[in-house]
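**Student:** what follows is a protein structure lacking sequence information:
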């Protein structure tokens, strides 16, 4: 019996589980243009509302992988391992982590994306480095993995093209939050890139897509099972995204903070999460005997960073762009920083020009927020809490409102919360 898009939409709308044949047909049809955007949008909404069984998610992911090519990394003479974060505010962990793990002996094929809305994008951050290019052809990708051990770049056109089309559609149809669609989107790209092992950083909190711990656990569990079903060793850490990571939020600002970590300094939370993820990645790659803290302190991770940036046309010694305008936020009362809301700071950075509302929009390399205090720290009236930076002064007032509201000073410090909440896998 022939399959039609309307039959598939109706089945999911009515709460039925889709068959393997229906899933294969609809993904193939959407990739080729046989299934129209409005039909896939209707199906995505039905999936959001009705959900999917594990079998359906696994088949949906497999069909998206099959829509394009799958990289073969068998010629890379190091164990391959990747990391993926579900996105947050100040989340520059990929920048120090990738060269660190490469310096420990693994190969890290890191396919990354751009920021949208309040969450920053790894490629936007790296593009603040003069000359650096996110476009790496497949042959050069594999060669750089062999020679340098680390690549951070955009996915090629041939990898999971069904996901590229569906991702853009979900963004404009209110279906981004669907766990089956998030899990299959992430895992189809990661599996197609050919890595043997994967560590997931699933964010939970005000600045994350997953606001509740139960949602985050379900997403992590789903992705771990998808990875294992495709013979990719997969584990996940649930990490807090109620407070921005580090002190810098913005593209060039986050590169500077990452360089501080690679030089042996940097904020304690960035170092803690970088090392925790590095240990998980090395264990998954069979290199658990290597101590990433020792490698970081030795300077070898910085050497790896410089080689990675130069391999993609970047100048690791070039000065980074600095925004033309700035504004200081000061404490109006004495006390302790009770909280810094990640969503509010992310929104402020976005309004300053560090992020984009649509994918085609350009971002400002120098724009963003520099925090001067962290939750739990004591402050006196008049102390600097944060600095806003923008290329245009007209962007500052709206950002100032969001950032000021995000930073709460109270008489007593709030109890500290753990950065790493749980491990799944």
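**Tutor:** In hand now; what should we look at? Predicted model only: the values in this text are computed from it and were never measured.
**Student:** okay, CA-based contacts and neighbour counts for the rest of this
**Tutor:** OK.
**Student:** summarise which helices and strands the helix or strand hosting residue 164 is packed against.
**Tutor:** Per DSSP states H and E, residue 164 falls inside helix 161-171. Judged by 3 or more CA pairs under 8 Å, 6 or more residues apart in numbering; DSSP states H and E, helix 161-171 is in contact with helix 20-32, helix 37-50, helix 54-66, helix 179-192.
**Student:** all helices of the stretch 251-400 of the chain, in order?
**Tutor:** Taking DSSP state H, counting those that start in this stretch as the test, the helices found in the stretch 251-400 of the chain are 251-262, 268-284, 292-298, 300-311, 342-352, 396-406.
**Student:** and whichever strand or helix holds residue 98 with helix 300-311, angle?
**Tutor:** Under the criterion of DSSP H and E, residue 98 resides in helix 94-103. Calculated by axes from the mean of the first three to the mean of the last three CA atoms, to 10 degrees, helix 94-103 forms an angle of 110 degrees with helix 300-311.
**Student:** list the contacts of helix 94-103.
**Tutor:** With contacts defined as CA atoms under 8 Å, 6 or more residues apart in numbering, helix 94-103 is touched by 83, 107-108, 110, 122, 148-152, 255, 258-259, 261-262, 274-275, 277-278, 281-282, 292, 295-296, 300-302, 304-305, 308.
**Student:** which parts of that helix are buried?
**Tutor:** Residues 94, 95, 96, 97, 98, 99, 100, 101, 102, 103 are the ones in helix 94-103 that count as buried (16 or more other CA atoms under 10 Å).
**Student:** one step back: out of the helices and strands packed on helix 161-171, nearest to residue 401?
**Tutor:** Evaluated with CA to CA, the helices and strands packed on helix 161-171 place helix 179-192 nearest to residue 401, the distance being 31.6 Å.
**Student:** put this next to the previous one:
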């Protein structure tokens, strides 16, 4: 078997067998097949695609390239949720304690942020003392005891994906849906959960820019999960504007704490966009796990745990279990990092906010120190942006649209320029667009 024959076969639109894919991926991981040949294969996949069987085989081989997490000793159904990346996405911080309060087992491995998207691990590390480096035994024991643990991904998990992604990043093949799907699903499957819920973002601040692309990716990932024996579902949600109103690590923890407070659900006030998506995810996961009799019942039970304070209590316990100071729940302003400089970004015209482009806001927060462009960059936990006006809000000249938080103002002007791009104000009232745009559920539901 020769790599150039396999490249030619895929170039001509033919499917590769499991033996052929194993030869290619195994040879690449073991440095027996060079980068340039795998790059050629990836480009062939970009143009020719892969069959459903090829995608499942590729994902399985990537899973088998490294260690796999065995969660069998944890009783009950283990659940995991993955977002394809967005801005101000605090759903994991709220969803995980809700699911644990509902009796589900949340054993989650998460990554760090890169570019304009935030990473859950970085957000949690803004809590004083919070440990994301639990040993395997500590991780499993905590899930058994409290129903919830979250740690960083290990370097031994899916090394084939790590190597292949770095190659795709420099060969213009990142956008290949079969390669995106196998990358995401290999990590989720290797992490060991029984039920995988995918939140596929679409819009200005997401990787997928059109609904058609997002729907295809969702369908492909759900099919891979089914073929590899994992119960998998997906929702497609909008990322045209930031999901939350706080962008930045400690700021997003603050927002999560506020949204977990029972008083946020008193009266008839509208639920925030971040909570709309969180409740939709919770309802589906509870239903698919057999915990609730329907999605609507699952959503109601999730809200009940928020109103009762049970989800907040689980959040506090989660922090303390992983070495953090639970008092942050009571006084986030006191215990979370705070920026030395704050500055309002003001409206220069009156009207209604028509657009609030998530990508520009995310980049602005990153410039202030909240993100990293390279994996070894240091981030400022206190830096970020608080959105004071969102799409549909009426504004007058001089109103504060957003508040910048920073300790280092070196890129302040660039951040302000990006905010000027992000906000578009006009006279007419904009139409309210839905957050939940679609879903892909297992066929047997």
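**Tutor:** Looks like it came in fine. Only a predicted model underlies this, so the values are computations on that prediction, with no experimental measurement involved.
**Student:** any idea what the TM-score is?
**Tutor:** Remark: TM-score between the superposed chains equals 0.96 [TM-score structural alignment, normalised by the length of structure 1]; 423 aligned residues with a CA RMSD of 1.6 Å.
**Student:** and the helix holding residue 164 of structure 1, how far out from the chain middle?
**Tutor:** The chain centre lies 17 Å from the centre of helix 161-171 of structure 1; the measure is CA atoms, centre = their mean, to the nearest Å.
**Student:** residues in structure 2 matched by it, start to end?
**Tutor:** Per the alignment by TM-score structural alignment, helix 161-171 of structure 1 matches residues 159-169 in structure 2.
**Student:** what mean distance separates the matching stretch from the matching residues in structure 1?
**Tutor:** Average distance, stretch 159-169 of structure 2 versus aligned residues of structure 1 after superposition (mean CA distance after the TM-score superposition for structure 1): 2.1 Å.
**Student:** what number of residues lie near residue 361 of structure 1?
**Tutor:** Counted with other CA atoms under 10 Å, residues neighbouring residue 361 of structure 1 total 10.
**Student:** meant to ask about residue 318 of structure 1
**Tutor:** By other CA under 10 Å, 10 other residues sit near residue 318 of structure 1.
**Student:** re the thing from before, just give me the closest of the buried residues of helix 94-103 of structure 1 to residue 203 of structure 1.
**Tutor:** For the buried residues of helix 94-103 of structure 1, the nearest to residue 203 of structure 1 is residue 94 (14.0 Å; CA to CA).
**Student:** now check structure 2 for the residue matching the closest one.
**Tutor:** So, by TM-score structural alignment, residue 94 of structure 1 is matched to residue 92.
**Student:** what angle do helix 251-262 and the helix holding residue 98 of structure 1 make with each other?
**Tutor:** Orientation of helix 94-103 of structure 1 against helix 251-262 (the same axes, to 10 degrees) gives an angle of 40 degrees.
**Student:** mean per-residue distance, helix 94-103 of structure 1 versus structure 2.
**Tutor:** Averaged out, helix 94-103 of structure 1 is 0.7 Å away (mean CA distance after the TM-score superposition for structure 1).
**Student:** what element comes up after that helix heading to the C-terminus?
**Tutor:** Using DSSP H and E, the helix or strand that follows helix 94-103 of structure 1 in sequence is strand 108-111.
**Student:** give the aligned range of that next one in structure 2.
**Tutor:** For strand 108-111 of structure 1, the aligned range in structure 2 is residues 106-109, judged by TM-score structural alignment.
**Student:** and the matching stretch, what's buried?
**Tutor:** Buried residues in stretch 106-109 of structure 2 (16+ other CA under 10 Å): 106, 107, 108, 109.
**Student:** among the residues you listed, which two are most distant?
**Tutor:** Greatest spacing in these, by CA to CA: 106 and 109 (9.7 Å).
**Student:** so what sits against both of these two?
**Tutor:** Taking CA under 8 Å, 6+ apart as the criterion, residue 106 of structure 2 and residue 109 both touch residue 150.
**Student:** not counting sequence-adjacent ones, nearest residue to the aligned partner of residue 399 of structure 1 in structure 2?
**Tutor:** Superposed on structure 2 with TM-score structural alignment, residue 399 of structure 1 falls opposite residue 415. Spatially, and ignoring its direct neighbours in sequence, residue 415 of structure 2 is nearest to residue 364 (4.3 Å; CA to CA, 6 or more residues apart in numbering).
**Student:** count of neighbours near the one you found?
**Tutor:** Applying other CA under 10 Å, we find 28 residues neighbouring residue 364 of structure 2.
**Student:** got a list of what whichever residue in structure 1 pairs up with it touches?
**Tutor:** Structural alignment (TM-score structural alignment) places residue 364 of structure 2 against residue 348 in structure 1. Residue 348 of structure 1 sits next to 368, 369, 398, 399, 400, 401, 402, 403 when contact means CA under 8 Å, 6+ apart.
**Student:** how about residues contacting stretch 309-323 of structure 1?
**Tutor:** The contact list for stretch 309-323 of structure 1 (CA under 8 Å, 6+ apart) reads 128-134, 136, 144, 252, 306, 365-367, 389-391.
**Student:** for the closest residue in space to residue 412 of structure 1 that isn't next to it in sequence, give its distance to residue 373 of structure 1.
**Tutor:** Nearest residue to residue 412 of structure 1, sequence neighbours excluded (CA to CA, 6+ apart): residue 336, at 5.9 Å. Going from residue 336 of structure 1 to residue 373 of structure 1 by CA to CA, to the nearest Å gives 10 Å.
**Student:** higher neighbour count, these two?
**Tutor:** Each of residue 336 of structure 1 and residue 373 has its neighbours counted (other CA under 10 Å); residue 336 has more, 22 against 18.
**Student:** which residue lines up with that one in structure 2?
**Tutor:** Using TM-score structural alignment, residue 336 of structure 1 pairs with residue 352 in structure 2.
**Student:** just residue 214 of structure 1 next, same as before
**Tutor:** So, by TM-score structural alignment, residue 214 of structure 1 is matched to residue 212.
**Student:** burial measure for its match, as a count.
**Tutor:** 11.
**Student:** how much space between it and residue 179 of structure 2?
**Tutor:** From residue 212 of structure 2 to residue 179 of structure 2 the distance is 17 Å (CA to CA).
**Student:** over to residue 37 of structure 2?
**Tutor:** For residue 37 of structure 2 relative to residue 179 of structure 2 (CA to CA), the value is 16 Å.
**Student:** hang on, the earlier thing: give me the buried subset of the contacts of residue 348 of structure 1.
**Tutor:** When the contacts of residue 348 of structure 1 are checked for burial by 16+ other CA under 10 Å, the buried set is 368, 369, 399, 400, 402, 403.
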